[in-house]
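> Let me see the structure of the following:
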Amino acid sequence: MSSVCLCKTVSRAAANELVDALQAHGYCYLKHDAVSPTLLKEVKTRGRNFFTSLYPSLSEFHKESLRTEMGYRGFYRYVGASGRDDAIDCFSIGRDIHDPQRLRQDYYASAGWESSEYMPKISRVNPWGPLLEVSPNAGREFQQTLLTYYDACHEVSMDALRHIACALGIKPAQNNGEQLPDDAIDEDYFVSNHSKRDHNLEVKFYPQLGRVARSKPIAEVRGASEKNPTGPKVLRRKTASAEPLLPMAAASPGSSTDRSARNASPSTTPASSPLVRLDKHSDLSTITLLAQDVMGGLEVYDETKEAFIEVPVLEDALLMNAGMFLERWTDGFIEATPHRVRSVGTEDRCSVVFFCFPNHDAVIDPMLQANDNPALAQAASFTAGDMMPPVV
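Predicted coordinates for the structure are as follows:
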């Protein structure tokens, strides 16, 4: 598959190519000036070095300072699909500000939480301190690389969402009955709901099975959701109101359950293969940007054929797939991509994953097919934070 080149100026051709790829394959490759091949190589190299060199050099005291029971802003460990001896190590950061509680406190307050329940959790800053104290040079290089990459991924994500809005033909809201041109497009419709830049960047390390001793905290990826029907490309904003959805369980920000089929060629690896490290799931994000090392290992699922296809690695491009927020927003027209990770060869695997999240207090208003009656709509509006893990 060729890559889609994006920039701030929306190209209708690139917009259609991007959405067509998401619908046909469940993913697409992106090239963007904000993420150069040099930056991609650097973030993957420093990410691997964190787990093979920097983190092991820390004392137990400093390691404990990095660990997070929330699976966010710090070090934590998944239980992989092969059981409790299958450890997947993760280091996560969010937007690097000194008062991160301001990103989510409005949502939690309006949702009726007591301040003591949420403030200690949403106030957690990125834990650079132990790294800079023990290994100033390596820690600073790791910090600067991740922060540069975080900002670059935000820029890529926003430009991707502008192109998606263009391809979907999202119309601007009408004020006081104003007449809009037939070709008017609200390119910033999705972007405006991501204004807080409140995302999650994770470096994930998959060591060979049995090579890493168990440690706490251990988080299991879980969750549940429904499938929505698809519709034509011309979409408009929904005006009917409805009750919000209930919160969905998920231990790791950005991960949830398996989803619907994709048109893909089958893989020779059965779904029950012991080499599977992260079982079939879809991302709890708007979109996800992935940089994986040359080992690869990502596979997307075709439910009709009950088989997976291995996703090839393009080392000079980002791989993008749709998340569950985008599926809900488009009422299933763009579906969240079901995928899994398995071991390839005998070496360790490292990937860097950027989960693009909407603002916690953003209202996700599922769009209707053109000419639909809002009174007959089945998809309910909800606040994004209602779908996020409440522990985050």
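> Only C-alpha atoms from now on, for both contacts and neighbour counts.
Noted.
> For Tyr55, which three-state class applies?
Here Tyr55 is helix, with the state taken from DSSP: H, G, I helix; E, B strand; the rest coil.
> repeat for His98
Of the three states, His98 takes coil under three-state DSSP.
> and what of Ala291?
strand.
> Verify the stated contact: Asp89 with Glu202.
No - between Asp89 and Glu202 there is no contact under C-alpha atoms under 8 Å: 9.9 Å.
> Compare neighbour counts for the two and give me the winner.
Glu202 (27 against 22; other C-alpha atoms under 10 Å).
> Double-check that the more buried one belongs to a strand.
Yes - under the criterion used here (three-state DSSP), Glu202 sits inside a strand.
> surely it meets Phe354?
Yes - here Glu202 reaches Phe354: they are 6.4 Å apart, a contact under C-alpha under 8 Å.
> in the stretch 51-200 of the chain, which spans are strands?
For the stretch 51-200 of the chain, strands defined by DSSP state E, counting those that start in this stretch occupy the ranges 74-79, 87-93, 200-206.
> to compare against the first, here's another:
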Amino acid sequence: MTEALSTPSLPLIDIAGLRSSDPAARQAVARELRSACERCGFFYIHNHGIDAGLIARVRAEAEQFFALPSASKLAVDKALSACNRGYEPLRGQTLEAGSPPDLKEGFYIGIDLPEDHPSVLAGRFNQGPNQWPADLPDFRDTMNAYFAAAYELSALLMRGLALSLELPEDHFAPFVTDASATLRLLHYPPQPPQPAPGEKGCGAHTDFGAVTLLLQDDAGGLQVQAIDSDEWIDAPPVEGTYVVNLGDLIARWTNDRYHSNLHRVINRSGRERYSVPFFFTGNLDLQVECLPTCLAPGEAPKYLPVSVEQHLAECYRRTYG
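Next up, the predicted model:
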């Protein structure tokens, strides 16, 4: 494959209009979203509404967590959780089939449900309590506050996506209600001078769910594959923005009109890299089937209907074995 292009070419969208009482302002943002989603499924957003102070606290807490001694991190190892919550050690996931495990460590946070919650008792996929590090007193409150803010922003984007697909603005309300979501803290060591063949911080993959909000530091390393080519496009950090990408659920829903695109991370900065993706995956019970506005006359859906829960379980099975 070719090296990354030197000039990033992902759209930058001001989403302030989605909060406007003026329908024309909301439709103007929706048109930009449609163009970006049809083009590559990746774009930057600004005027997103998440407080900069909260973002700074999340970054600081994430760096402090990954700086903890190994024993402290392993005390909240994801292996101790029945719902994939907690610490994931270095090389704990392989996102690109046939490549070495990813050169990153992580921490998973979801909606915190007690052991006696009906969804937990029923064994619903990835439903249960979070694990929290004992050594960081502000970690839990900070991450819960950020989770709520990212959830609200994801719901806003789903309204914009509905408009972009010529659907009622509240079309995705059942998907957003009682939605599943995952906040993930990631730490990437520098890429080794002589990596194993195919070794990367994060192998080429598409995301599982609907919408991903990515908070990057200034190290860079995110690359997106151009549609219909093998060129890798840099998606460098842009202050005050998120990188947003669509996941496989949106591709299924739109019959691939909107793209869930391959992306990867190679940390060539020579220093530590930290990122915080928020994966919005939706109501587990909802059936995802091709939207009527995404079928031309005589065209058939490419995908069979599937529940959000079934889809997520299969995606996790592929990457964790």
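> Superposing both, give me the TM-score.
Scored against TM-score structural alignment, normalised by the length of structure 2, the superposed chains reach a TM-score of 0.80; 292 aligned residues with a C-alpha RMSD of 3.0 Å.
> if we can go back for a sec, now the strands of the stretch 51-200 of structure 1 in CSV, please, with extra columns for distance to Val134 of structure 1.
Listed next are these as CSV, based on distance: least, C-alpha to C-alpha, whole Å:
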stretch, distance to Val134 of structure 1
strand 74-79, 16
strand 87-93, 17
strand 200-206, 20
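> Specify the stretch among these that is closest to Glu117 of structure 1.
Comparison of the strands of the stretch 51-200 of structure 1 against Glu117 of structure 1 by C-alpha to C-alpha identifies strand 74-79 as nearest, at 19.7 Å.
> what's the angle from the closest one to strand 200-206?
50 degrees (axes from the mean of the first three to the mean of the last three C-alpha atoms, to 10 degrees).
> Pull the distance from strand 74-79 of structure 1 to the chain's centre.
Distance of strand 74-79 of structure 1 from its chain centroid, counting by C-alpha atoms, centre = their mean, to the nearest Å, is 17 Å.
> longest helix of structure 1?
Counting residues, the longest helix found in structure 1 (DSSP state H) is helix 136-168.
> just checking, what packs against it?
Packing contacts for helix 136-168 of structure 1, counted by 3 or more C-alpha pairs under 8 Å, 6 or more residues apart in numbering; DSSP states H and E, involve strand 3-6, helix 12-25, helix 37-49, helix 129-134, strand 287-292, strand 349-356.
> can I get these in CSV with distance to Thr330 of structure 1 and mean neighbour count?
Compiled in CSV, those are given as follows (distance: least, C-alpha to C-alpha, whole Å; neighbours: other C-alpha atoms under 10 Å):
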stretch, distance to Thr330 of structure 1, mean neighbour count
strand 3-6, 21, 19
helix 12-25, 12, 18
helix 37-49, 30, 18
helix 129-134, 41, 17
strand 287-292, 13, 24
strand 349-356, 16, 25
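> Ok, which of those comes nearest Val276 of structure 1?
Nearest to Val276 of structure 1 among these is strand 349-356 (12.5 Å), distances taken as C-alpha to C-alpha.
> which residues touch that closest one?
Strand 349-356 of structure 1 is contacted from outside by 43-44, 47-48, 150, 153-154, 157, 198-207, 253-254, 283-293, 295-296, 343, using C-alpha atoms under 8 Å, 6 or more residues apart in numbering.
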